[in-house]
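Colleague: model the structure of this input:
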Amino acid sequence: MEVNLMRRRELLVGAVALGVTWPLAARMAGSNPVSDTAGDAPAEDIRLAGLLQRHAEALKAEEGGVDRLADYSLAARARRRQATLQRLAELGGIERAALSATATLDYDTARFVYEAMADQYGRYGFSDLNLRPSPYVVSQMNGAYFWLPDGIGGRSPMKDAADADRYVDKLGQFAVALDQETEQIRHDAGLGVIPPDFILTKTLRQIATLRDAAPTGNALTASALARAHDAGIADLDRRASAIFVERIVPALQRQSAALAALLPRADDRAGIWAKPGGEAYYASALHSNTTASYAPGELHQLGLAWVEELSTEIDQLLRAQGLARGSVGERMAALDRDPRFLQPDTEAGRQAIIDYASAHLDRIKGLLPRGFRVIPDRPVEVQRISPAIQDGAPGAFYSASSDPAQTSTIFLNLRSVAENALWRIPTLLHHEGIPGHHFQDSVLSEAGGLSLFRRTVRFSAWTEGWALYAEQLADEMGAFESDPFGRIGYLQGQLFRACRVVVDTGLHHARWTRQQAIDWMVANAGEHRDAAEREIDRYCVYPGQACSFMVGKQQIVASREKARQRLGARFDTRAYNDFILASGPLPMQVLDGAVALA
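Modeller: Down below sits the predicted model:
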């Protein structure tokens, strides 16, 4: 509690330095959104706060918890849609004009969330509170088999027999979740929603990896059983093995069979446009992911302009290093083959990459005072992505620990050592770790003051936009002062996200083929072909999500420059950065309004 109070005071100071005099600053210094404002807040503010508190508790319950996984059934999906429509109706009973500036942000955020959720729950595929819909409930990057094993096996508490019982119960729930998804696979196929053949093939291969694993040596069991052994818990190996063999393996086989049955009906058309109502689906997904109002064609053209601008800057830096022959993409590809930046394709080489990443992470921590006033101290480490899922996984991702005392993790995909040339590694760490996702998560966790509703909702454009902005911040803080190739890596990371915008809108709006998208990414982003293929397949199953990075980052930068122009000499970039993080997740259009009022 003392830490949270300290952080609130620090954030309040930062907000005042930015020029914040409106009620958001006061709420940053408070704790309970109802009781702290009840004395002088407008009555409508109090009504809204109570309504959103009740909504947030229900939303959290829908997501499951320590003892219970979420309900993945079609019936649960229908219930969630009805509940969302009810919440939207209740929100409509609030008089927006009577709200304070702070409460208006909460109201506008809630309306955006509920309208997006109601729309998506009315469609096929997978959707949830993250507002990152997928037309395919199970794919190479989605489904219980993909998301749940590491959490169940790696993060389930394992201190005593009661913990062991809860873990065993969750294994049983996992089998139920698989069958619930299989039910929806068949339902959606009846609507004509069938993943492309290359997605089905990759997904089947990954499901088989888990299905055919040793009962006590897979992502669901190995870590949990090791921790149980250390805690002196007896007989868990036998119990977990029995559930894996008797319940989980058959459920995985049923899911695999349902997907395999779709192969004769599948084709290689990559875009959502080829599915029922595909154009409307993409417009909805693009809006919820970017939280901005871009038409697909407009965003495609913006992406091309961003690619041209970044390519020009990279060209100049490459020439300064004596690399002048070939296209920008070809010269960056040449850097990937440069022995100066490569480690051996061995386990020792992979460990050397992890060690290099860990050392750079320590270095960027020392530069944080240049970009922030509030600097949380929560542990984070670098590990490799499990070989069981690395073929379909992204190049890197961040996994936050639910316990502040436990270490969070930045995962690197080391399937190919050649795809992890050292000139690329720092920017991955800035994005996933510091000052990116780990720093973002740490500030939110320690700041306090946000309502449960605001801590529950999530937006890709805010989350991923911040992480891409964090790459720029790292450069501005001096991370590449003596590392020209690292700075090229930073700009390549920006270029990569700009290319994502072009390719995502290309696939789902301009009707590009998978091969056309891969070739364009390789030629313009300097990506390895294998990596580009994984990325394109990711965009195929998450339409619009790839656009959230660049759109969110550009909005954060644009809002910063507006604030700089308005405040002049009073503007402090560190206070702005603290303010953006402390504001909590917001749709981009709402965030811009918050900064404008500051």
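Colleague: alpha carbons only for contacts and neighbour counts from here, please
Modeller: Noted.
Colleague: would you map the strands across the stretch 351-500 of the chain?
Modeller: 380-384, 396-399, 408-412 (DSSP state E, counting those that start in this stretch).
Colleague: any idea which of these gets closest to Gly465?
Modeller: Of all the strands of the stretch 351-500 of the chain, the one in closest proximity to Gly465, counting by Cα to Cα, is strand 396-399 (14.5 Å).
Colleague: now find how far off-centre that closest one is within its chain.
Modeller: Centroid separation for strand 396-399 versus its chain: 8 Å, with Cα atoms, centre = their mean, to the nearest Å.
Colleague: ok, residues contacting that strand?
Modeller: Outside strand 396-399, the residues that touch it by Cα atoms under 8 Å, 6 or more residues apart in numbering are Ile385, Ser408, Thr409, Ile410, Phe411, Leu412, Asn413, Leu428, Glu432, Gly433, His437, His438.
Colleague: structure for this one too, so we can compare:
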Amino acid sequence: MMKKTIFISLLMILGSCKEKNDSSAFAKAEKQQIAQQFNDWLEVQFQQDLSRDPEMQTSMGIKTDYGKWTDISSERELEDRKLAESRLAYLKDTIKSAALEGQDLLSYKLYKNLQEQAIEDYEYRLYTYPVNQMHGMHAEVPAFLINMHLIDNEEDAEAYISRLEGIEPLFSDLVEGLQLRESNGILLPRFVYEKVLKDSRNLLMGEPFENSNQKSTLLADFEDKIAKIKLSKSKKAELMKSAKMALVQHVKPAYENLILALEDQQQRATIEDGVWKFPKGKEFYEYALKRTTTTDLSADAIHEFGLSEVARIHEEMKGIMKQVKFEGSLQDFFAFMRDDDQFYYENTEAGKAKYLKEATAHIQTMKAKLPELFNTLPEADIVVKAVEPFREASAGKAFYQQPASDGSRPGTYYANLYDMKAMPTYQMDALAYHEGIPGHHMQIAIAQELDSLPEFRKHLFHTAYVEGWGLYSELIPKEIGFYKDPYSDFGRLAMELWRACRLVVDTGIHSRKWTREEGIKYYTENTPNAESDAVKMVERHIVMPSQATAYKIGMNKILELRNKAKTELGEKFDIRVFHDVVLTNGSLPLSLLEGLVDEYIESKN
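Modeller: Model (predicted):
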């Protein structure tokens, strides 16, 4: 059971929490007043951000602006920068940071860092691909409606219809943003257009867009949802008529205009994939690496670290080969693991259902062992689902969706079962631990449930911390007896190897001018994964520069800090307390996490 107020003794040792001996009672009262002023101000800022972000409201289970979309216009981006500048000025000029201690001082550092990043981000605001095969708006908008927009009553249904109508102006801003990027020398890579166009056209298939026995993706979702609420037949029929009208009059032209814009840009797209091709591309990539890893590691340092980790993991894999008495080279073993039918379920509905059932079982088994590793557990539940058909062809292998803050929606581990040959059973354990428990679900759900932190800290996402924890979570189960099957342990190593290769390929593409084909070749020669995995991963590197470096860099830092604590504390080291230090402060830059662990060590010595 989650303990909402996390161990007072622990909080006293975190975030520079040593109390100073104040000779004056007035000084102590003044500090309390400044801390209260600061926290009150933080809450006002969070509520302001929330009021400007209807999609975040929905993700938290709030229905205040249930029929609206979050503004993505250029005007809004400028407003955001100005807001960050005013907040930064307030922090520097009004809040006496020297009077803050403990979690208040940590909140100050975090919030100041966020504003500085927001200001710096503005310079590179066009260096993104708002439509891409991974997380493009063309697919995320319908996915949001399907997975986030619950319909509990007539008002919720009307809000859904309002959002359907709002897709047209939303996509108008999206197209404007794509055209603005091109005018600044930034176009999607050529291969992306075909994938995005296919997904966009898929959304316009079925009723009411065409005369068909099949309902379109969004109409089917709406009909299914209103069928489950108590309304008269005539009211449901009225709502269905309004939804069809919104789809035809607003959603269809929205996608058609997006498709036309993409087809136009496609003619001028190039096969050069790295961000080095952009104006100030080198500077952008350096900033992206710094932003993603929350370190000052250079592209060259990350590349070399990746190469050394690939070599280390290869040696561990050779140990597994000996264990299972496999005759041949490591490449032969890769081919065996990649091609042998024993490691795959059938690419049928029955095979996919079996995968989901067993992935759920792995998570449930791990749940029972959590008290051995953690003092703090999440209240929110987690479910396992397959990625929806309309986006499975281009979506990633697996991902996690956070639960609603109010408990109305569980966390969700999405497994992409489009190609069962890309989902080997020997990787099932590690994948479930990463996306579910003790991985993303533990970290994100716990952060959302912390009563002791300001609200903004419950929703931060530092990629190296979040994904570093996810990869670290693949290792933790081995330390308490999981992965007894050597093939599943090979799967764990294969997934870590995959993340080590990411360091090499991401920097190769964006810093060393590798081609898409060179990146794919590196994966196929150094990992047991299917070629389709390699293609998707390289294409992900291309559209999300630096993002994939977060996993191994973050995991390495967490392990480094844990080893340091174990070495210095000896018998006084408690893995559960260490995990509290890591998890009960919300998402952090790695530098701040390191400071907290150092203070934890010092407090125990």
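Colleague: hang on, the earlier thing: got the strands of the stretch 351-500 of structure 1 as JSON lines, with mean neighbour count and distance to Trp512 of structure 1 columns?
Modeller: JSON lines is the format used below for the strands of the stretch 351-500 of structure 1 (neighbours: other Cα atoms under 10 Å; distance: least, Cα to Cα, whole Å):
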{"stretch": "strand 380-384", "mean neighbour count": "19", "distance to Trp512 of structure 1": "33"}
{"stretch": "strand 396-399", "mean neighbour count": "18", "distance to Trp512 of structure 1": "26"}
{"stretch": "strand 408-412", "mean neighbour count": "23", "distance to Trp512 of structure 1": "29"}
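Colleague: if we can go back for a sec, return the member of the contacts of strand 396-399 of structure 1 nearest to Gly92 of structure 1.
Modeller: Checking the contacts of strand 396-399 of structure 1 against Gly92 of structure 1 with Cα to Cα, the nearest one is His437 at 33.8 Å.
Colleague: near the aligned partner of the closest one in structure 2, how many other residues are there?
Modeller: Counting by TM-score structural alignment, His437 of structure 1 corresponds to His440 in structure 2. Neighbour count of His440 of structure 2, defined by other Cα atoms under 10 Å: 28.
Colleague: who touches the nearest residue to His440 of structure 2 once chain neighbours are set aside in this structure?
Modeller: Leaving aside its sequence neighbours, His440 of structure 2 sits nearest to Gly470 (Cα to Cα, 6 or more residues apart in numbering; 5.7 Å). Contacts for Gly470 of structure 2 (Cα under 8 Å, 6+ apart) come out as Tyr433, His434, Glu435, Pro438, Gly439, His440, Tyr551, Met555.
Colleague: quick one: what's aligned to the last one in structure 1?
Modeller: For Met555 of structure 2, the aligned position in structure 1 is occupied by Lys553, per TM-score structural alignment.
Colleague: is it true that that match touches Gln472?
Modeller: No - judged on Cα atoms under 8 Å, Lys553 of structure 1 makes no contact with Gln472 at a distance of 9.3 Å.
Colleague: higher neighbour count, the two?
Modeller: Each of Lys553 of structure 1 and Gln472 has its neighbours counted (other Cα under 10 Å); Lys553 has more, 26 against 23.
Colleague: for the more buried one, what are its contacts?
Modeller: Applying Cα under 8 Å, 6+ apart, the residues near Lys553 of structure 1 are Ala461, Glu464, Gly465, Trp466, Ala467, Leu468, Tyr469.
Colleague: which ones among those map onto helices?
Modeller: The members of the contacts of Lys553 of structure 1 that map onto helices under DSSP state H are Ala461, Glu464, Gly465, Trp466, Ala467, Leu468, Tyr469.
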